[in-house]
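Undergrad: Structure, please.
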Amino acid sequence: MTRYPFSLEDFHRLAEAGILPEDARVELVEGEIVTMSPIGKKHAYVLNTLVDLLSPLRGRAVLSVQNPLVLGPATEVYPDLALLRPPRTRYRDRLPEGGDVLLLVEVAETSLDYDLNVKTPLYAKAGVPEVWVVDLV
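TA: Okay, the predicted model is just below:
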């Protein structure tokens, strides 16, 4: 089987051209486009609870929910929640990167193995200082 690696620029072009629909649940992981698990009721409830709990930090951190995070030239993921270095305006013209993250949270209902063994090492490599994985099982 032949694989064709994608760069971050390729990934964005695919989305801009409509090849990847705007609502597609995909990430770019080390040059490969990977389908993300659907969000279930329990996942959504826990994520909303985390947002409520962490929202008092607004002003001291930028609360980013399921938004893109660049981890390298061929990796863009969508963590469930990230607390980013302020001010918010620093992300007006660029996407946040690993070094911008203060805390990152993944909520895992069916994705625990993937979150722990694929994504967490990518976060560490990109300089994310703190990662929490909430195991819903």
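Undergrad: drop to CA atoms for contacts and neighbour counts, all remaining ones
TA: Noted.
Undergrad: So V46: helix, strand or coil?
TA: helix (DSSP: H, G, I helix; E, B strand; the rest coil).
Undergrad: contacting residues around E76?
TA: 8, 27-29, 68-70 (Cα atoms under 8 Å, 6 or more residues apart in numbering).
Undergrad: repeat that for 6 Å
TA: Residues near E76 by Cα atoms under 6 Å, 6 or more residues apart in numbering: 27-28, 69-70.
Undergrad: burial count for R3?
TA: 7 (other Cα atoms under 10 Å).
Undergrad: correction: K125
TA: With other Cα under 10 Å as criterion, K125 counts 13.
Undergrad: Following the host helix or strand of L71 in sequence, what is the next regular element?
TA: Using DSSP states H and E, L71 sits within strand 69-72. Per DSSP H and E, the first helix or strand lying C-terminal to strand 69-72 is strand 75-77.
Undergrad: I'd like to know which of the contacts of E76 is nearest to L83.
TA: L69 (11.3 Å; Cα to Cα).
Undergrad: isn't that closest one right next to T75, touching?
TA: No: counting by Cα atoms under 6 Å, L69 stays clear of T75, with 8.4 Å between them.
Undergrad: Here is the second sequence; please produce its structure so I can put it next to the first one:
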Amino acid sequence: MSANPTPFRWSVEAYERVVALGGFAPEQRIELIDGELVEIMPQKPRHSSTIELVEEACRAIAPEGYRVRVQLPLKFTTSVPEPDVAVVQGQLRSFVNSHPATAVLVVEVSDTTLEYDQVVKAPIYAAAGIEDYWIININERTVEVRRQPGPSGYRSLQTYTETDTVAPLFTTVPISVAELLP
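TA: Purely as a prediction, here's the structure:
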């Protein structure tokens, strides 16, 4: 036994059991990120508005058989993140018994969490095989698009400004970056 204490690593199964038993207060916003519990920060108005703009843009272009989910869990091997917006394949009742294990697009909105979304969340989404990961950088008024996931992260990163358009991989319909920004 080590003289130094080691942090407790949560499994996805243990986390889900605690959630099912009501182990977290309703006002607590917690994600499981790489085996650790992480408290989600409260949202500022610009952050909330941007989430709604992204949701609206995604719903407008999502074909039949795709769902736009807002701040709802995805279930990976060691993480249960709740991205700001995720587009998943499935019907309304497809995820009654289990959270989706993948998404065709994941979007995080960043004002104060940019580094966290780039350094911590990006590798988790890449390891889970998320082909299209976007970070809406409110402060710089840009969209960072990460693609080509691999075991060490994303191999492709492109930054779009508010004069650009970008099409998610699940459709050819482009979205104006300006539409996504507050």
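Undergrad: overall similarity of the pair, as a TM-score.
TA: Once superposed, the chains reach a TM-score of 0.89 (TM-score structural alignment, normalised by the length of the first structure), with 134 aligned residues with a Cα RMSD of 1.5 Å.
Undergrad: packing partners for the strand holding L71 of the first structure?
TA: Applying 3 or more Cα pairs under 6 Å, 6 or more residues apart in numbering; DSSP states H and E, we find strand 69-72 of the first structure packed against strand 75-77.
Undergrad: so where is the strand it packs on in the second structure?
TA: Using TM-score structural alignment, strand 75-77 of the first structure corresponds to residues 79-81 of the second structure.
Undergrad: and if you look at stretch 109-125 of the first structure?
TA: Under TM-score structural alignment, the match for stretch 109-125 of the first structure in the second structure covers residues 111-127.
Undergrad: The second structure: strands as residue ranges?
TA: 30-33, 36-39, 66-70, 85-89, 105-110, 132-137, 142-150, 153-161, 165-166, 175-176 (DSSP state E).
Undergrad: mind giving me JSON lines with those strands and columns for mean neighbour count and distance to E16 of the second structure?
TA: JSON lines is the format used below for those (neighbours: other Cα atoms under 10 Å; distance: least, Cα to Cα, whole Å):
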{"stretch": "strand 30-33", "mean neighbour count": "20", "distance to E16 of the second structure": "10"}
{"stretch": "strand 36-39", "mean neighbour count": "15", "distance to E16 of the second structure": "12"}
{"stretch": "strand 66-70", "mean neighbour count": "20", "distance to E16 of the second structure": "19"}
{"stretch": "strand 85-89", "mean neighbour count": "22", "distance to E16 of the second structure": "20"}
{"stretch": "strand 105-110", "mean neighbour count": "24", "distance to E16 of the second structure": "21"}
{"stretch": "strand 132-137", "mean neighbour count": "24", "distance to E16 of the second structure": "25"}
{"stretch": "strand 142-150", "mean neighbour count": "20", "distance to E16 of the second structure": "26"}
{"stretch": "strand 153-161", "mean neighbour count": "15", "distance to E16 of the second structure": "26"}
{"stretch": "strand 165-166", "mean neighbour count": "16", "distance to E16 of the second structure": "35"}
{"stretch": "strand 175-176", "mean neighbour count": "17", "distance to E16 of the second structure": "35"}
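Undergrad: Quick one: closest of the ones you listed to F8 of the second structure.
TA: strand 36-39 (7.9 Å).
Undergrad: Distance check, I51 of the second structure against I135 of the second structure.
TA: I51 of the second structure sits 11 Å away from I135 of the second structure, going by Cα to Cα, to the nearest Å.
Undergrad: before we move on, what about R155 of the second structure?
TA: Distance from R155 of the second structure to I135 of the second structure, counting by Cα to Cα: 15 Å.
Undergrad: D34 of the second structure too?
TA: Here D34 of the second structure is placed at a distance of 19 Å from I135 of the second structure (Cα to Cα).
Undergrad: and if you look at V85 of the second structure?
TA: Using Cα to Cα, V85 of the second structure is found at 10 Å from I135 of the second structure.
Undergrad: quick one: common contacting residues for the two?
TA: By Cα under 6 Å, 6+ apart, V85 of the second structure and I135 have these common neighbours: V107.
Undergrad: Could you export the strands of the second structure to CSV, including columns for distance to V96 of the second structure?
TA: Below are the strands of the second structure laid out as CSV (distance: least, Cα to Cα, whole Å):
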stretch, distance to V96 of the second structure
strand 30-33, 19
strand 36-39, 24
strand 66-70, 13
strand 85-89, 14
strand 105-110, 20
strand 132-137, 24
strand 142-150, 28
strand 153-161, 30
strand 165-166, 32
strand 175-176, 30
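Undergrad: what about the aligned partner of D93 of the first structure in the second structure, distance to R146 of the second structure?
TA: Aligned counterpart of D93 of the first structure in the second structure: N97 (TM-score structural alignment). Using Cα to Cα, we find N97 of the second structure at a distance of 30 Å from R146 of the second structure.
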